[in-house]
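Peer 1: fold the following.
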Amino acid sequence: MCASIEKSMLIADLQQQILQWQGFKQIEKKDYAICLGELEKAFPGHVFPVGTLHEFMMESNEEEAASSGFIGGLLSFLMQKDGVGLWISSSSQLFAPSIKLFGVDPDRIIFVNMEKQKDILWALEEGLKCEGIRVVIAEVQDIDFVQSRRLQLAVEKSKVTGFVLRLKSRFRGTTTCAARWHISPLPSHVQGDMPGVGSPEWEVELLKVKNGNPSRWQVGWRQNQFQAKRLVLSSNPIYHAKRKVG
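Peer 2: Just a heads-up that it's a prediction; the model follows:
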């Protein structure tokens, strides 16, 4: 009996070590209660991975705006205690005050504009090395495995969370990112006959996640939190061909 218990404990310990080697920081769920609802079940331990890299694949400006909005919701939880954020952009399309919708003070985020991709990659890596920064977001069109490995080594030391926005990427091979996302905009949610544009709504697809379960959800932002409902993936091969992103 004792031998069986020791074996189970050893296996559990090895599983946790493997997750950490793959970029998943072991955290207490209460420390980062991002409250993604059904979506959280896709991750190991049903906990959104922080202190690692996430990449967002985008094919249009509309998807870029949707991804930025979804990240704004994540920032409201990642930055709720302390720290600052760093947002590195090449397009200057983000309207900084808009993230107030998610309860994030734009004064706590450093916005940097750069034109060259190599400069953005350099700034991204340097930002991820800084332990005083809570989260770094960067618009990087292409990133290969070696470059992503450098970024992963940086976050393993600093425990900073990184979001890489990849608009119309030409290279979609393997990276060390813990998760690969695709966010599409949906019509906003309007309650009853209330006037206005309503609350944000997205179709969120988790294309890849290490040791997790990729799937697709309809996610909304209501009452300062996410509400997610899992969507059934279509069995139509044409549907998947149109949606293929990574």
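Peer 1: from now on I want contacts and neighbour counts done on CA atoms only, so please keep to that.
Peer 2: Will do.
Peer 1: so what's the gap between the longest strand along the chain and the chain middle?
Peer 2: Longest strand in the chain by number of residues (criterion: DSSP state E): strand 201-209. The chain centroid and the centroid of strand 201-209 are separated by 10 Å under Cα atoms, centre = their mean, to the nearest Å.
Peer 1: next SSE downstream of it?
Peer 2: Scanning forward in sequence from strand 201-209 by DSSP states H and E, the next helix or strand is strand 216-222.
Peer 1: to compare against the first, here's another:
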Amino acid sequence: TYGDPASIGFLLLALKAQSENTPSDAPILWATTRHQIHDGGCLFAPGLLAFNLDPNRFIMVTAKNDTELLWVLEEATRAKSFAAVVGHIQDLSFTQTRRLSLATQQGATPLFLHRPHHCQGASAAFSRWQIESQGSAKNPFDERAPGTRQLRAHLLRCRTGQTGSWSLEYETSTYPLLMVPAAANRKFAPHVASNTPRQPKGGHGFAS
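Peer 2: Prediction:
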């Protein structure tokens, strides 16, 4: 839905996983537009620390519009200077996503696109996710208090052919994500979502 913040949390978890799998001191480029900042605000440094992401690694870019932002994303992925590139962009044609896909391959730089819920159409992205928020898990110490965070992740498209939907539970200080069990007895709950497709290393594509 409009303004659902669960997708930002999922994106930060993806960046955290990327950082842990490919240790690097290279910066992370976070690019957005003036409209997006006015509408949804900026990243909050203490929030990044909660995900074990160093705010000092982030380079923030504010573009005037999506056209300028598209140029920033393409140049950044080709530069081979960033650990990852993130772009908040709305309308993209298939041709434009294809150009970005080629840029990620040439620059061997992971690219993540964060797009509003209403964006549709074909994409050349390696994978395409739709993220929804869910109510938190039960707090084992106080039933009136919220427990661990939960979200619903739908893998709509993946070049490997595997798609699906998962209810996921996470703490920002830990990784990986845990599958939410269907059984009522939660002591059998946590097991690693090891079958969840992961973003490939290097320049094999990008996620949207």
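Peer 1: TM-score for this pair?
Peer 2: The TM-score (TM-score structural alignment, normalised by the length of structure 2) is 0.74; 170 aligned residues with a Cα RMSD of 2.1 Å.
Peer 1: which residue numbers in structure 2 go with the longest strand of structure 1?
Peer 2: The alignment of strand 201-209 of structure 1 onto structure 2 (TM-score structural alignment) covers residues 150-158.
Peer 1: likewise stretch 125-135 of structure 1?
Peer 2: Under TM-score structural alignment, stretch 125-135 of structure 1 corresponds to residues 74-84 of structure 2.
Peer 1: now do the same end-to-end measure for the matching stretch.
Peer 2: One end of stretch 74-84 of structure 2 to the other measures 12 Å (Cα to Cα, to the nearest Å).
Peer 1: how about stretch 19-31 of structure 2?
Peer 2: End-to-end distance for stretch 19-31 of structure 2, by Cα to Cα: 18 Å.
Peer 1: what is the neighbour count of Arg222 of structure 1?
Peer 2: Arg222 of structure 1 has 14 neighbouring residues, counting by other Cα atoms under 10 Å.
Peer 1: quick check: which element contains the residue most central in space within structure 1?
Peer 2: Central residue of structure 1 (Cα atoms, centre = their mean): His54, 4.7 Å from the mean position. In the assignment (DSSP H and E), His54 of structure 1 maps to strand 53-58.
Peer 1: tell me which residues are up against that strand.
Peer 2: 23, 64, 67, 151-152, 155, 161-169, 176-183, 245-246 (Cα atoms under 8 Å, 6 or more residues apart in numbering).
Peer 1: swap in stretch 162-174 of structure 1?
Peer 2: Identification of contacts with stretch 162-174 of structure 1 by Cα under 8 Å, 6+ apart yields 51-60, 64, 67, 128, 135-145, 155, 246.
Peer 1: repeat that for 6 Å
Peer 2: Stretch 162-174 of structure 1 is contacted from outside by 53-59, 135-142, 246, using Cα atoms under 6 Å, 6 or more residues apart in numbering.
Peer 1: go on, stretch 176-190 of structure 1?
Peer 2: 53-57, 63, 66-67, 148-149, 198-210.
Peer 1: go through that stretch and flag the buried ones.
Peer 2: Residues of stretch 176-190 of structure 1 classed as buried: 176-185 (neighbour count, 16 or more other Cα atoms under 10 Å).
Peer 1: quick one on the thing from earlier: check which helices and strands the longest strand of structure 1 sits against.
Peer 2: Packing partners of strand 201-209 of structure 1 (3 or more Cα pairs under 6 Å, 6 or more residues apart in numbering; DSSP states H and E): strand 179-185, strand 216-222.
Peer 1: average distance between it and structure 2?
Peer 2: Strand 201-209 of structure 1 differs from its equivalent in structure 2 by a mean of 0.7 Å after superposition (mean Cα distance after the TM-score superposition for structure 1).
Peer 1: farthest pair within the buried residues of stretch 176-190 of structure 1?
Peer 2: Using Cα to Cα, the pair of the buried residues of stretch 176-190 of structure 1 lying farthest apart is Thr176 and Pro185, separated by 26.5 Å.
Peer 1: how far does stretch 105-117 of structure 2 sit from the chain's center?
Peer 2: Relative to the centre of its chain, stretch 105-117 of structure 2 is centred 9 Å away, using Cα atoms, centre = their mean.
Peer 1: ugh, typo on my part, it should be stretch 151-160 of structure 1
Peer 2: 15 Å.
Peer 1: and Phe102 of structure 1, what pairs with it in structure 2?
Peer 2: Match for Phe102 of structure 1 (TM-score structural alignment): Phe51.
Peer 1: tell me the counterpart of Val61 of structure 2 in structure 1.
Peer 2: By TM-score structural alignment, Val61 of structure 2 lines up with Val112.
Peer 1: what's the neighbour count on Leu178 of structure 2?
Peer 2: Neighbours of Leu178 of structure 2 using other Cα under 10 Å come to 19.
Peer 1: oh, that last question was meant for Leu69 of structure 2, not what I typed.
Peer 2: Residues contacting Leu69 of structure 2 under the criterion other Cα under 10 Å number 20.
Peer 1: Provide the secondary structure category for it.
Peer 2: helix (DSSP: H, G, I helix; E, B strand; the rest coil).
Peer 1: wait, it sits on Val61?
Peer 2: No: contact criterion Cα atoms under 6 Å: Leu69 of structure 2 and Val61 do not qualify, at 8.7 Å.
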